[in-house]
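Q: below are the sequence and a predicted model for it; my questions follow.
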Amino acid sequence: MKVALLSDCYLPRLGGIEVQVHDLARNLQKAGHEVVAFTATREPGQRRNELEIIDGIPVHRLAIPMPHGLPINPLAPPTLRRLLRAGGFDVAHVHMGVVAPFSMDCARVALDLDLPTAVTWHSLHARMEGPIRLVGYVARWAKSGAALSAVSGVAAQSVSSLAGVQHKVAILPNGIDTTQWAPLPRPPRGAGEPMRVVSAMRLMGRKRPLELLDIVHEARRQAPEADIRLEVLGEGPLRPKVDARAAELGGDEWFTAPGRMTRTQVQERYRLSDIYIAPAELEAFGIAALEARTTGLPVVAPRKSGVSEFIEHRVNGMLTGDDAGMADALARLATDHSLRVAMTAHNTEVLPRESWPSVVRMVETEYVRAIDQLR
């Protein structure tokens, strides 16, 4: 097939959707498909629409200068319509965040052209669900024949509510390179060594880094003999508040936050850690948690987050109902050696179903559904 991948955000921006859409493009290409990406993300210094090649993928940047580099371009639809009409595409695959004006335009233009269209949501709607329902575009796309999907069952529930229960919402999980994130040999853990908990996140409110500090502080209170340590990988606007809260809790003894790291550095930190924790509740999927799980780490997360898509309680991690439950789970794993070892062994020996070859097959099935729905 010839596939148009359409997303507000794309490389060189770094984030969940940006990296996932580019990795999907590369893996679809490996599977024999022709892929072209469309985005409103600008390259530094770009002043007009440009075409570039990234890792063999043609990328149309339909971008204009915006404050803070925001990927917004209300002038894009005419150019997009011309490119999609002339491109000979078999299917358009639109990737949605909570607010995604360029992707919304892409879905509208593709459907107006009678181009088979798949739309995947990568975020939870949360407080935006009411306004989105009022505007009604999700229901309109469903009625127009778009094949709707979301990256997890948690995210799909909201999309189904907005589209109407008569319209199927498939689950298209994010993909992972299981070779790249394969477990590495772990150093032997001696008696009396601290229990190392790690998390990777952008330091922002939705990811809940401040609450994470309180959770680990409580787990340390419950299991003082385990000497639980926390390392948070990433950077963001809440850094000053995170540092201040850690100081209030005496975190100089047990908390470190080295900032943003490369993928190789993250893998090394996971190799030296014992447990991964993902405290965000409004997490549609949780790619960082999946990466940690693939390297072998047991994962602690809220039951209502998208992490529950690939973590089974007491098999390869612990799913909890609230912050108190996460503190309890950390304390339990820190003190129950056999349980922790069993979870690590499971994650080391059993590949996640979200490997890229498997995800590509799911995506291909969704493209066929989009084509069938416009016949």
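A: Perfect, I can see it now. Numbers count the residues shown, from 1 in each chain.
Q: C-alpha only now, for contacts and for neighbours.
A: Noted.
Q: look up how far Asp336 lies from Ala37.
A: In this view, Ala37 and Asp336 are 48 Å apart by C-alpha to C-alpha, to the nearest Å.
Q: hmm, I typed the wrong one, I wanted Leu230.
A: Counting by C-alpha to C-alpha, the separation of Leu230 from Asp336 is 18 Å.
Q: these two: who's more crowded?
A: A count of neighbours by other C-alpha atoms under 10 Å puts Leu230 above the other of Leu230 and Asp336, at 25 against 11.
Q: so that one sits in a strand?
A: Yes. Applying DSSP: H, G, I helix; E, B strand; the rest coil, one finds Leu230 inside a strand.
Q: my guess is it meets Pro209, correct?
A: No. Using C-alpha atoms under 8 Å, Leu230 makes no contact with Pro209, being 11.2 Å away.
Q: contact partners of the longest helix seen in the chain?
A: The longest helix of the chain (DSSP state H) is helix 356-373. Helix 356-373 is contacted from outside by 24, 27-28, 31, 90-91, 116-118, 145-147, 170, 172-178, using C-alpha atoms under 8 Å, 6 or more residues apart in numbering.
Q: kindly recompute the last result at 10 Å.
A: Among residues not part of helix 356-373, those counted as contacts by C-alpha atoms under 10 Å, 6 or more residues apart in numbering are 1, 3, 23-25, 27-28, 30-31, 33, 90-93, 114-119, 142, 144-149, 170-178, 352-354.
Q: next step: the residues you listed restricted to strands.
A: Val3, Val91, Ala92, His93, Thr117, Ala118, Val119, Ala147, Leu148, Ser149, Ala170, Ile171 (DSSP state E).
Q: which parts of the chain are helices?
A: Ranges of helices within the chain are 16-30, 76-86, 101-112, 129-135, 137-143, 153-163, 209-222, 239-248, 263-271, 287-295, 323-335, 337-349, 356-373, based on DSSP H.
Q: another structure for you, compare them:
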Amino acid sequence: MNILLESRAFYPSVGGLEMMSRVLATAWQDAGHAVRVATITPLEGEDELDDLTVDRNPSSATMRRHVQWADVFVQSGVSLRSLHEPLLTGTPMVIIHHGLLSGPETPTLRSWLKRRASYLGVNVAVSRAVANTVPGPTIRIPNTFRPLFDQLDVEDEQRNGLLFVGRLVSEKRADLAIYVLSRLRKRGFDITLTICGDGPERDALEQRVEEGGVRDAVKFTGWTEPADLAEYYRTSELLLVPSSSETFGVAALEAIASGCPVVASETGGLPEAVGDCGLVVPPDDPEALTDAAERALLSDVRTTLREAMPSHVDRHRISRIASDYLHLLRRVVY
């Protein structure tokens, strides 16, 4: 097949959508299909990818030629800019929804158009929470993780400390990770917290650490290279994902693929990302989060969580996810 993937956010930008678009395009190409990627993300001084054909900020005429070339047009996230092209060319379309679509209770023109667009092709939702907001025909295919994080072999004896991974913005609730650390230390746990990520909340979080008297127990790494992040996953006892909202939760899946149990908020797609490999609690509940973290540090609980990891990781490996997508694309095309 000739597959055109439009992903407005793409390498070198960093995020779950960008990661999914890149690994899917690469996997489809490795399976013998011709793949082109269209994006508006600039290189910003980085080197272009050698393994993919990427067209950055294509003109309308060029985009139409790409769509005419394609057997199937895949949008990674709804792009109103190019929705008309497959209608003009008759090219089948698949839309991957990574986030929630606004409901009819917020009837802006943009949100209305995005909801109507879901009737123009087949939709893929990365979680049940996302699927529930897509009015058009929808199937669920979960997110994958980068092969770099496929490292289940590390034993608990080699692990130490809590881990938080994510942008330092209010909805990620890194403040609750700091709260959990403080409470566990008061309960007698000699434990540390590593915070991987950066963002506008960092200064406030560092101030909270100072005020809480846990400066020596908290490490801020800032933005973390994937190889370094893989090492943190391999050496941490527990990942905390206390987000107030999350459409999937790639960090949870990365940690589980690295053998690290998770304690997360029961919101959006996080329960699906965690599966039976962690504990979930109501969002924005610091005491419930602390109690769950304490439970997850017990050896018998950790053994149960780790026993669930191999099958969960296997379901989310890129080979399985890319195959699920290719099965759908063939059905749409043929």
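A: Arrived safely, thanks for sending. Not measured: the values here are computed from a predicted model.
Q: superposed, what's their TM-score?
A: Put the two chains on top of each other and the TM-score (TM-score structural alignment, normalised by the length of the second structure) is 0.89; 332 aligned residues with a C-alpha RMSD of 2.7 Å.
Q: quick revisit: now the ones in strands among the contacts of helix 356-373 of the first structure as TSV including neighbour count and distance to Met326 of the first structure?
A: As requested, these are exported to TSV (neighbours: other C-alpha atoms under 10 Å; distance: C-alpha to C-alpha, whole Å):
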residue	neighbour count	distance to Met326 of the first structure
Val3	22	42
Val91	22	42
Ala92	28	40
His93	28	37
Thr117	31	40
Ala118	27	36
Val119	27	34
Ala147	27	36
Leu148	28	33
Ser149	25	30
Ala170	20	30
Ile171	20	27
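Q: find the nearest non-adjacent residue to the spatially most central residue of the second structure, please.
A: What sits nearest the mean C-alpha location of the second structure, by C-alpha atoms, centre = their mean, is Val250, with 3.2 Å. With sequence-adjacent residues excluded and distances taken as C-alpha to C-alpha, 6 or more residues apart in numbering, Val250 of the second structure is closest to Gly16, at 6.5 Å.
Q: what sits against the one you found?
A: Gly16 of the second structure neighbours (C-alpha under 10 Å, 6+ apart): Ala9, Phe10, His98, Asn143, Thr144, Phe145, Phe248, Gly249, Val250, Ala251.
Q: got the residues you listed as CSV, with distance to Val54 of the second structure columns?
A: Listed next are these as CSV, based on distance: C-alpha to C-alpha, whole Å:
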residue, distance to Val54 of the second structure
Ala9, 12
Phe10, 10
His98, 21
Asn143, 22
Thr144, 21
Phe145, 21
Phe248, 26
Gly249, 27
Val250, 24
Ala251, 26
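Q: buried subset of the residues you listed as a PyMOL selection?
A: Selection of the buried residues among those in PyMOL, burial being defined by 16 or more other C-alpha atoms under 10 Å:
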select buried, resi 9+10+98+143+144+145+248+249+250+251
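Q: out of the contacts of Gly16 of the second structure, who's nearest Ser265 of the second structure?
A: Nearest to Ser265 of the second structure among those is Gly249, at 10.2 Å by C-alpha to C-alpha.
Q: is it true that that closest one touches Ala264?
A: Yes. Between Gly249 of the second structure and Ala264 a contact is recorded at 9.3 Å, counting by C-alpha atoms under 10 Å.
Q: shared neighbours of those two, anything?
A: Residues touching both Gly249 of the second structure and Ala264 (C-alpha under 10 Å, 6+ apart): Val241, Ser243, Leu270, Pro271, Ala273, Val274.
Q: the last one corresponds to which position in the first structure?
A: If I follow you right, that is Val274 of the second structure. Under the alignment (TM-score structural alignment), Val274 of the second structure pairs with Ile311 of the first structure.
Q: equivalent analysis for the second one, please.
A: Matched by TM-score structural alignment, Ser243 of the second structure corresponds to Ala280 in the first structure.
Q: please name the nearest non-neighbouring residue to that match.
A: Nearest residue to Ala280 of the first structure, sequence neighbours excluded (C-alpha to C-alpha, 6+ apart): Lys207, at 4.6 Å.
Q: and that neighbour, how far from Val242 of the first structure?
A: Taking C-alpha to C-alpha, one finds Lys207 of the first structure at 12 Å from Val242 of the first structure.
Q: which of those two has more residues huddled nearby?
A: Val242 (21 against 18).
Q: that one maps to what in the second structure?
A: Match for Val242 of the first structure (TM-score structural alignment): Leu205.
Q: what is in contact with Leu230 and Pro209 of the first structure at once?
A: Contacts common to Leu230 of the first structure and Pro209, judged by C-alpha under 10 Å, 6+ apart, are Ser199.
Q: who's in contact with Arg315 of the second structure?
A: Contacts of Arg315 of the second structure (C-alpha under 10 Å, 6+ apart): Pro142, Asn143, Thr144, Met309, Ile321.
Q: try 8 Å
A: Ile321.
Q: from His337 of the first structure, how far off is the equivalent of it over in the first structure?
A: Under the alignment by TM-score structural alignment, Arg315 of the second structure pairs with Arg353 in the first structure. Distance, Arg353 of the first structure to His337 of the first structure, using C-alpha to C-alpha: 27 Å.
Q: same check, this time on Trp356 of the first structure
A: 32 Å.
Q: and what of Met362 of the first structure?
A: Distance from Met362 of the first structure to His337 of the first structure, by C-alpha to C-alpha: 37 Å.
Q: which of the two has more neighbours?
A: With neighbours defined as other C-alpha under 10 Å, Met362 of the first structure and His337 compare such that Met362 has more, 16 against 10.
Q: which position in the second structure aligns with the more buried one?
A: Aligning on TM-score structural alignment places Met362 of the first structure opposite Asp324 in the second structure.
Q: surely Ile171 of the first structure touches Gly153?
A: Yes. Using C-alpha under 8 Å, Ile171 of the first structure is in contact with Gly153, at 6.4 Å.
Q: spit out the residues that contact these two alike.
A: Counting by C-alpha under 8 Å, 6+ apart, no residue touches both Ile171 of the first structure and Gly153.
Q: need the contact list for Thr179 of the first structure.
A: Listed by C-alpha under 8 Å, 6+ apart, the contact set of Thr179 of the first structure is empty.
Q: meant to ask about Val165 of the second structure, not that
A: Ile195, Cys196, Gly197, Leu239, Leu240, Val241, Ala251.
Q: what residue of the first structure matches up with it?
A: So, by TM-score structural alignment, Val165 of the second structure is matched to Ala200.
Q: just to revisit the earlier point, between the helices of the first structure, which gets nearest to Asp55 of the first structure?
A: Proximity of these to Asp55 of the first structure was assessed by C-alpha to C-alpha; the nearest stretch is helix 16-30, lying at 7.5 Å.
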